[in-house]
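J.: Sharing a sequence plus its predicted fold:
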Amino acid sequence: MSTLTSSIVNIALPVMSRAMSVPTSQITWVASSYLIVTCMFLLPFGKMGDLFGKARVFKIGTIIFTIASLLCGFNLGFFWILSMRAIQALGASMTLSTNAGIITETFTKEQRGLALGSFGSVVALGSIAGPGLGGLILTYLPWNYIFWVNVPVGLIAIILGQIVLPKAKNKSEGKVDTLGMLVLILTAGSLFMGLILGQQLGFMSLIFLSLMIMTIILLFGFIYLEKRAPNPVINFHLFNNVDFSLSLLATILVYGINFVVNIIEPIYLEQNRLISTDLAGLILISFPIIQIIVSPFAGWLSDKFGSHFIAAISLAMLIISQAGLATVNHTTSLGILCVWLGFVGLGNGLFQAPTNVLVMNSVTKDQLGIASGLLGFSRNTGMTIGAIFANILLFSGISMNLGHSTIDYPVAQPSAFIFGMRFTFWITAAVLLGLFIAQLTVNFRRKNA
């Protein structure tokens, strides 16, 4: 539900804009506010899960999310729905920051790959099911039902949670680092608000630059406070573990590159190849479906052959996918394009389980909540940065080919778009190659230590 509601809302924004008599530039904040608030609270609630019990935080989050989903469906004005979306995101952040920790505690090390791989499938399913389910709902029902669809599922989850999840005991040891949590919330809020406004207003705008400066100041302030706190929100010694740090970096980069593919390929299919929207949708939905199928199998492989080995293979598959997409032009057959997109899905499916296992196995039991929160934060950071760099790289390439700066699709010179698209995918392939080399280097040093 948490990932579904991120993607399902986007398709309903034009309908909601008309129903509320709100301009398009404002209605997009219904989607953006959910992302910002979720990212602001992922890490604090991960820490709260470690202190007071992950199951307890998860259960409360499910209740908040379900109630807010019900209230989001009432058309009481633009500011009402923004407020309810913020509360909905608060509940979502409580579940997203604890779910991987609960799974890790529940399963043995020999079973975690399959468990976390299955979890990755559900996350992917929520993301890809949103547009299709949203379109189906809007065909027959008012827009309110895109939120109300969460309610019956939420009620079932609340009941099952009471029956299945363990009774949480108060685990609190020491004082909660309230000031550290507040500064962390403000840091994440400033970062994501800046990134979103930067896309809308430009990355040289005063608002964007001010928010980035504020983010840096807050980040340094947070580090200063945490190094002196008796019970810090984030123990920075966690990042001394190479598996932990490299896996989080890999999560940011891979999710970012996925968003690059998600943004550029629809433009290529619909504007360059003039393919109908429904056929383009069928082509683009193929690689997430492969990811959903492969993820649990990758978890089993990770349990059997080791997470480092499967993670390296996943990066190799993703490098092939990006290099393949970098060879595509306006005459490439759709079959060949689907092969390269299939490698995207295969690489992603193989990536999720071993990476999650490497992160969660790198921390002690009392740090599972914050590790789970950092995984969720890395995913959202990657998606946001990917959306930004997709446009920056694409239009930089187009501008180089045209010989002048542009931010529009070059209708008169479609070959310039092909150049920009190829330029972008060669860059993403190079980034993944650097990550792959880093992974191999770490594995080599570990074996020879």
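T.: Sure, I can see it.

J.: From here on, just use CA atoms for contacts and neighbour counts.
T.: OK.

J.: which element is residue 231 on?
T.: Assessed by DSSP states H and E, residue 231 sits outside every helix and strand.

J.: Pasting the second one now:
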Amino acid sequence: MRKWLPLVAVCLGSFMLIVDTTVVTVALPEIGTGLDASLSSLQWVMNIYTLVLAALTLSAGSVGDLLGRRKVYLLSLAVFAGSSLLCAVSPGAGVLIAARGLQGVGGAAMFVTSMALLGTTYEGKDRGVAMGVWSSVIGVAAAVGPVFGGLLTESMSWRAIFYVNIPISLVTMVLTKICFTESRQPANARVDFPGIITFALTSGALTYGLIRAGEDGWTSGLTLGLFALALLGAVLFVLAERRHPSPMLDLSLMRDASFLAIMLSTIASAWGFSSLVFTSLWLQSVVGLTPIKAGLALLPLAAATFLASTLTGKRLHEVSPRVTITAALLLVGVGCAINGLVIDGDSSWTAALPGLLVIGAGVGVGMPATASAVFASVPPQRAGMGSGAMATFRQLGQALGVAVLGLVFAHVIREDLDGKVADAASAENTLTSGRPTTLGVLHDAGAHGLTAVYLASAGLALVAATATAAFIRKRPHAAPETR
């Protein structure tokens, strides 16, 4: 039993981290009322956390490799606990936004070092089991976040969603000190500050550009300017990595078709998971469920993810990642296609259930297989780099998915309502904000928007499945040690 205590420590931290990416969604109206915050401020309460995670995940993995993964994990937990306390006592929106950004700093380091700790603590079948359980916890956390947030907000206050992180962080810190020994790169390796700065610029500008694209359109001046800044940052990052003796990312991996296919599968899986944002809107605006009930309607997906990841992590660790990752993407694609074909304006929440179960199974199969394939492609002393790359591509997939699918969702609704209602803009805003409506034409438009989202997700998943089947090696070999 003692050998699984490290897994408990990692799962506690990861559960808390992922819940905090979604728990705030339900509490935003109460936060706005309690702090007299504007809509723009509330959007930043959500977006700053995502931005910081995207900007720092790869950097945090590299720092963990150099300074020690156990040390960085403990520090990240302390930062997360302290920033959660600051969130809970925030007197205004500005302080809350700053505290959420600090949460993102702790969360980025926590996420990538937790993956690296699992990858270096367990081997063989035990690693498969650990990755399966960890992946299932991630899936459950993402689904129960809105339910958890709704229960705490309704029974106590919005501040409770942040207070609850403090005892969990303290327990996790105690377990971490007991269970883990320190692991790091050789002592002569140096922190890659140019790489950290240029990658933060690249990923931060790209993620914020995707956020603005979803709100202002892809051709707005700010959106295009941010994408240009991201491109410049990427060029500077490559130049910095080529010159540094201990680069935070081994660029030779980017020439490996197998590794790139694994990263594409991570993007596609995260993209498919982004469709749940619009499913939640549909459940609330069209089906008429409360936020808590909408969260409960998504729990079958979490259950399927938990069962699939636990079973496959334990039993399929010897199977080629080409098979498991391709099968996972096919399941995600088929599940999205099912929902894209069966949901209509008269559907209840049960119409989405078969597709959600298949998507959940696909996510559950894919997460442990992808994590294991990534760790097999890098040397053990660079486990943080591998987990950082995976986490970064997952964040990119989520940000890209929400931005692009948001445009698809809104465009289809707008086209469907054209000429059918007097105030199309107001009607569209009702559907995209999740406010319940009883108007039949809005039910049809909302359903058509959601089915378009699912069909777009299905297409990407199937393209990614083709790429993984063609390019992932049967048995990835460890990358050579970086300079």
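T.: Right, received. Where do you want to start? Quick caveat: nothing in here was measured; it's all calculated off a predicted structure.

J.: can you map out the helices along the stretch 101-250 of structure 2?
T.: 124-155, 160-163, 165-179, 193-216, 221-243 (DSSP state H, counting those that start in this stretch).

J.: nearest to residue 60 of structure 2, of those?
T.: helix 193-216 (8.7 Å; C-alpha to C-alpha).

J.: what span of structure 1 lines up against that closest one?
T.: Under TM-score structural alignment, the alignment places helix 193-216 of structure 2 onto residues 178-201 of structure 1.

J.: Could you verify my assumption that residue 346 of structure 2 touches residue 443?
T.: Yes. Assessed by C-alpha atoms under 8 Å, residue 346 of structure 2 is found in contact with residue 443 at 7.3 Å.

J.: of those two, who's got more company?
T.: Higher neighbour count among residue 346 of structure 2 and residue 443: residue 443, with 22 against 12, using other C-alpha atoms under 10 Å.

J.: what about that one, distance to residue 277 of structure 2?
T.: 17 Å (C-alpha to C-alpha, to the nearest Å).

J.: before we move on, what about residue 288 of structure 2?
T.: For residue 288 of structure 2, the distance to residue 277 of structure 2 equals 16 Å [C-alpha to C-alpha].

J.: One more: residue 55 of structure 2?
T.: Distance of residue 55 of structure 2 to residue 277 of structure 2, computed by C-alpha to C-alpha: 22 Å.

J.: Between those two, which has more neighbouring residues?
T.: Higher neighbour count among residue 55 of structure 2 and residue 277: residue 55, with 28 against 14, using other C-alpha under 10 Å.

J.: residue contacts, whichever residue in structure 1 pairs up with that one?
T.: Alignment note (TM-score structural alignment): residue 55 of structure 2 maps to residue 40 of structure 1. By C-alpha atoms under 8 Å, 6 or more residues apart in numbering, the contact list for residue 40 of structure 1 reads 184, 185, 186, 187, 188, 189.

J.: do residue 215 of structure 1 as well
T.: 187, 188, 190, 191.

J.: does the third one really touch residue 211, like I thought?
T.: Read that as residue 190 of structure 1. Yes. Between residue 190 of structure 1 and residue 211 there is a contact under C-alpha under 8 Å: 5.7 Å.

J.: Which position in structure 2 pairs with residue 72 of structure 1?
T.: Matched to structure 2 by TM-score structural alignment, residue 72 of structure 1 sits across from residue 87.

J.: what about the residue nearest to residue 325 of structure 2 when sequence neighbours are not counted, distance to residue 160 of structure 2?
T.: In space, and not counting its chain neighbours, residue 325 of structure 2 is closest to residue 366: 5.2 Å by C-alpha to C-alpha, 6 or more residues apart in numbering. Counting by C-alpha to C-alpha, the gap from residue 366 of structure 2 to residue 160 of structure 2 is 33 Å.

J.: Of these two, give the one with the bigger neighbour count.
T.: residue 366 (31 against 18).

J.: check which helix or strand covers that one.
T.: According to DSSP H and E, residue 366 of structure 2 maps onto helix 353-376.

J.: which residues in structure 1 does that helix align to?
T.: The aligned range for helix 353-376 of structure 2 is 338-361, by TM-score structural alignment.

J.: So which bits of that stretch are buried?
T.: Buried positions in stretch 338-361 of structure 1, judged by neighbour count with 16 or more other C-alpha atoms under 10 Å: 338, 340-361.

J.: re the thing from before, nearest to residue 467 of structure 2, out of the helices of the stretch 101-250 of structure 2?
T.: Smallest distance to residue 467 of structure 2 across these (C-alpha to C-alpha): 22.7 Å, for helix 124-155.

J.: quick one: buried residues of that closest one?
T.: Neighbour counts over helix 124-155 of structure 2 (16+ other C-alpha under 10 Å) mark 126-153 as buried.

J.: Distance of the one residue sitting closest to the centre of structure 2 relative to residue 54 of structure 2?
T.: By C-alpha atoms, centre = their mean, structure 2 has its centre lying nearest to residue 395, at 5.1 Å. Distance, residue 395 of structure 2 to residue 54 of structure 2, by C-alpha to C-alpha: 6 Å.

J.: What of residue 15 of structure 2?
T.: According to C-alpha to C-alpha, residue 15 of structure 2 stands 18 Å off from residue 54 of structure 2.

J.: cool, and residue 46 of structure 2?
T.: Counting by C-alpha to C-alpha, the gap between residue 46 of structure 2 and residue 54 of structure 2 amounts to 13 Å.

J.: Who has more neighbours out of those two?
T.: residue 54 (31 against 20).

J.: just to confirm, which helix or strand has the more buried one in it?
T.: Residue 54 of structure 2 belongs to helix 39-67, assigned by DSSP H and E.

J.: Let me know the next secondary structure element after that helix.
T.: Sequence order places helix 69-88 as the next helix or strand after helix 39-67 of structure 2, per DSSP H and E.
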